[in-house]
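**Student:** here's my sequence, what's the structure:
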Amino acid sequence: MQSEPNTHASVASETADDTEKLSAGNRLLGLPSATLVVAASMIGAGIYTTSGFSLASLGSPATVIWAWIVGGVIAISGAITYGGLAARYAESGGEYLFLARGVHPAAGMMAGWVSLLAGFTGAMALAASTFESHLRLWSSPLIDAMPQGAFAVGLIVIAALIHATSLRGGAWTQDAVVIAKLLMIALFLGLAFSVRSLWLGLQEPALPEPGVVEQAGATHWWPGALAFASALTWISLSYSGFNGAVYLSEQIKQPRRNVPRAMLLGTTLVTVLYVLLNLVFMYLPSADQVTGQQDIAARTAESLGERLTSQGLAIGQWVGPMTRVMIILGLITSVLALTQTGPRVYQKMSSDGLMPAILRGKSAETGSEINSTETLDDNGLSGSNRQTVQNDPLPRIAIALQACLASVVVLTTRLSDLLGYLGFTLSLCAAICGMLSLWVGRKSDLKIQVWGHPWVPLLYLGGTLTVLSLTALRSPAQALVGLGTLAVGLVFWAAWGRRNPIK
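**Tutor:** The predicted structure follows:
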């Protein structure tokens, strides 16, 4: 077992070099598009829903802001950590690829099933469900007549059709919508800060934080720490897309250079936007308007419109509809990005023999547009007995599988259930990759380079593990379900993966 990761990793580097050379002419996404993929993956349902819940849990607007700052620092350190892994393993596949090549195929299988059940399927269902809830705020006979879940499922199907039709066309569509979304966020922030003197939250007295109780001169901070960890778990879901570019490495030009840069640029941009948005969410309306409310962004927009109208600005009456469009665009791009990135994980697993071959899509011999290759050993992973596998840039069956699973989740799960489960489960998987970065990075023969190593990966790992531990203490049921998701991957490895290698 001790030599196995070295074997996998040393050949993986050689494999990635071959892949990059063979497929360079077919890589369609540059640094701007890759950065927009990261932004689209991050700005989705979480930023528009979690702060109301966090305020109810923490009780203090300032503490909520700090939670978002802490989450941003952890995400930026994660982007740097993943950047080193992406430069080392320059293929599509994300956590599955890193763990399968760097640790063991079984570890990759567990990460792959986390991606299938939580990372993409669950996150897509969350974004689509939130999209529908905001769309239904526009009451009309047509909208009211549609059954619950119809619009969410419709969005998932449309996103699947877009990305199953054309790689370039899907990227262009997504880029255009993401740019429109970012411009609308900038406009919203500009309008909000233009009336900062009228923010209601700044005029309210500070509230004590729940769980922080003065007793005989002593402060009991432990319940507050648990509440902070729980809020940070919800918030981590909003940052979870910081690694979006690693799932598309084989479609990105110069991936060793552009994938790490895209993650760092995209994550930093989104962190700044998140902090600014939460300053508005926490302080522009009164606390009782938004505490515990799922639609905190819409309620804040309503309050902003009232402030602008009171200043005689006609644009005030349009702030509510504009914000709703901004939110809807953000959720659309989130679903588009998840549809674009997720199926590449299942395709990579299929290429390695860990999922049915049909998920791989067409081969070059049968009409694929791309000639990216992987070299596989007799265990279905990088090794000595090499076999070339041609990957399809449009894995339509994998796209359809994810769309179907996400639609089922939309129709069977509540939003609040998804938030806690996704935050814990994705953080758990990401923490394992942080461990891999530290473990691989200390081996000179593997030549992994992470800026600030080992301190930046340690910051990412320490922050993530702290949140996970405190959340497990506060919500053991969520922790058990998250661990159960990993166990599903291990079961499928035992039942399918090791019995179906690519020879």
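**Student:** CA only for contacts and neighbour counts going forward, please
**Tutor:** Fine.
**Student:** all helices of the stretch 401-503 of the chain, in order?
**Tutor:** Using DSSP state H, counting those that start in this stretch, the helices assigned to the stretch 401-503 of the chain run over residues 415-441, 455-474, 476-495.
**Student:** give the other helices and strands that the longest one contacts.
**Tutor:** Spelled out, that is helix 415-441. helix 61-88, helix 95-102, helix 105-114, helix 121-135, helix 222-239, helix 455-474, helix 476-495 (3 or more C-alpha pairs under 8 Å, 6 or more residues apart in numbering; DSSP states H and E).
**Student:** apply 6 Å and report the result again.
**Tutor:** Counting contacts by 3 or more C-alpha pairs under 6 Å, 6 or more residues apart in numbering; DSSP states H and E, helix 415-441 is packed against helix 222-239.
**Student:** could you also give me the structure for this next sequence, so I can compare it with the first?
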Amino acid sequence: MAKVTSTEGLTPKVMDVGGEEGDNGEEASREGVHLKKELSLMNGVAIIVGVIVGSGIFVSPSLALKYSGSKGMALLVWVLSGFLSMIGALCYAELGTMIPKSGGDYAYIGEAFGALPSFLYLWVALFILVPTGNAITALTFAQNILKPLWPACEPPADAVSLIAAFITCLLTLINCYNVKWVTRLQDSFTLAKILALLVTFFASLWYLFSGHTENLQSMMTGTNTSPSAIAIAFYTGLFSYSGWNYLNFVTEELKEPYRNLPRAICISMPVVTLVYALTNVAYFAVLTNDEIRSSEAVAVTFSEKILGVMSWIMPLFVALCTFGSLNGAIYASSRLFFVGARNGHLPLAISLIDVKRLTPVPSLIFMCLVTLLLLMSNNVESLIVCVTAVEALFTLCSVSGLLWMRYSRPDLVRPIRVSLVLPIAFSIICIFLVVLSCFTHPVELGIGILFIVLGVPVYGVFIKWQNKPAWLDHACNSFTTTCSKLFLCVPEDAKDL
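**Tutor:** Purely as a prediction, here's the structure:
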């Protein structure tokens, strides 16, 4: 078992991974501190399914129908979004086994195009992609867990924000304490959310067999043929599938990544696509177009119409889904910022590891604080468009990196080698989606691109500039030392405190 050094007072002693005292200080000194390989194949499947199936399936159906125009086109958008995500995930399977590093897009973009593009991804992920997604998920959890207490109206905004902040802090604490607890939670809630969505589908079957088939007639009536509107409909669908690349963030903690990463992807993506399709069929069978478009929480509207006095159970199911999704997102995203800090693109303090629990505590706490700042966001549609557009740009960059490295670095070992048709088709579709969205939501897309551009001077000042003033270097070192002492953390591979 790997061993690490710890301190109590001024006397160092050797601790093993579980925190028990050992007697081989020489072995500890030789091996240093590392994140442990705790994730099995099923843990990997649970992370992907658990992160994907969150707030999106309960927030996006109304927006997808709004822009697609008809239930038939909306259902097609959901299925094709899953298919597109599957193509992207397979491309990432090649990237993840070719570059077996944690950090996902950050690692792949860095390998393909260098430090600046990878920093820009980290910059945008830090302030837009990850915390916004986590904030939406936390707020969705809070709204649904409070809904049974305010059945006739919306829960108070302050109560929603308070509960969202509490659950974010609670899950951060669990992630700091023990990785096994995180994976057990993820496995349990992933199973619970799949069962909840299947209950939704079978309830709709009961409704249909009772003779109510009117809502599934003429499903293509009113289809919107505007390319820009269809692009936004795909954005709402793709937002609900976001998270398919999260397992790539934690490759270094996955057992047998060459085998388990692609297997986890190939198991989880078809499962999610099928579950999403069945859930939307359930919504469409029970609710009219107007009811879906006017609902901010389609699952709750569904339950009120079909479950009667038991309608309170659906907000509880939604809360379970979002709880598991937020847990997986916090776990995976914290590793992204850990890797970025380890590479010198974020403060060194974020790359420290707890010497007893072997978790990146400062990174988790930092991510929690940024998420808390965004919990007051309330325009979900604009957030979804901005986040998905920016994410599509960087996903395009990662897949383009796969194509570029096929040419520039043919010597790299590729345990998985996908057909060139897949990354080329994925890239073309991403380009069209981003370009077409300019016509309907130019402001949101402009804000995202502007924020990316702002990262360039930040990189020049804080990363590229080597001869910084002595006072700035001293302040950074003092901050790192303080965090190390406060959280009892050391840099990766450290052999002494």
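**Student:** can you pull the TM-score for these?
**Tutor:** For this chain pair, the superposition-based TM-score is 0.81 by TM-score structural alignment, normalised by the length of structure 2; 432 aligned residues with a C-alpha RMSD of 2.5 Å.
**Student:** adding mean neighbour count, write the helices of the stretch 401-503 of structure 1 out as CSV.
**Tutor:** Shown next, in CSV, are those (neighbours: other C-alpha atoms under 10 Å):
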stretch, mean neighbour count
helix 415-441, 22
helix 455-474, 20
helix 476-495, 17
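**Student:** any chance of TSV for the ones you listed, columns distance to residue 353 of structure 1?
**Tutor:** TSV is the format used below for the helices of the stretch 401-503 of structure 1 (distance: least, C-alpha to C-alpha, whole Å):
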stretch	distance to residue 353 of structure 1
helix 415-441	21
helix 455-474	30
helix 476-495	10
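**Student:** which of those sits closest to residue 280 of structure 1?
**Tutor:** helix 415-441 (22.1 Å; C-alpha to C-alpha).
**Student:** corresponding residues in structure 2 for the closest one?
**Tutor:** Using TM-score structural alignment, helix 415-441 of structure 1 lines up with residues 380-406 of structure 2.
**Student:** ok, average deviation of the matching stretch from structure 1?
**Tutor:** Averaged over the aligned pairs, stretch 380-406 of structure 2 sits 1.4 Å from structure 1 after superposition, using mean C-alpha distance after the TM-score superposition for structure 1.
**Student:** in terms of secondary structure, what does the longest helix seen in structure 1 contact?
**Tutor:** The helix spanning the most residues in structure 1, taking DSSP state H as the definition, is helix 316-351. The elements that helix 316-351 of structure 1 packs onto, with contact taken as 3+ C-alpha pairs under 6 Å, 6+ apart, are helix 31-42, helix 121-135, helix 167-194, helix 296-310.
**Student:** from residue 250 of structure 2, how far out is the equivalent of residue 476 of structure 1 over in structure 2?
**Tutor:** The alignment partner of residue 476 of structure 1 in structure 2, by TM-score structural alignment, is residue 442. According to C-alpha to C-alpha, to the nearest Å, residue 442 of structure 2 stands 34 Å off from residue 250 of structure 2.
**Student:** what's the answer for residue 346 of structure 2, then?
**Tutor:** 18 Å.
**Student:** compare these two (neighbour count), which wins?
**Tutor:** residue 250 (27 against 19; other C-alpha atoms under 10 Å).
**Student:** does the closest residue to that one other than its chain neighbours count as helix, strand or coil?
**Tutor:** Nearest residue to residue 250 of structure 2, sequence neighbours excluded (C-alpha to C-alpha, 6 or more residues apart in numbering): residue 102, at 4.7 Å. Of the three states, residue 102 of structure 2 takes coil under DSSP: H, G, I helix; E, B strand; the rest coil.
**Student:** separation between whatever residue of structure 1 lines up with residue 102 of structure 2 and residue 156 of structure 1?
**Tutor:** For residue 102 of structure 2, the aligned residue in structure 1 is residue 92 (criterion: TM-score structural alignment). Distance, residue 92 of structure 1 to residue 156 of structure 1, by C-alpha to C-alpha: 22 Å.
**Student:** neighbours of the aligned partner of residue 126 of structure 1 in structure 2, how many?
**Tutor:** Matched by TM-score structural alignment, residue 126 of structure 1 corresponds to residue 136 in structure 2. Counted with other C-alpha under 10 Å, residues neighbouring residue 136 of structure 2 total 28.
**Student:** quick one: residues contacting residue 136 of structure 2.
**Tutor:** With C-alpha atoms under 6 Å, 6 or more residues apart in numbering as the criterion, no residue contacts residue 136 of structure 2.
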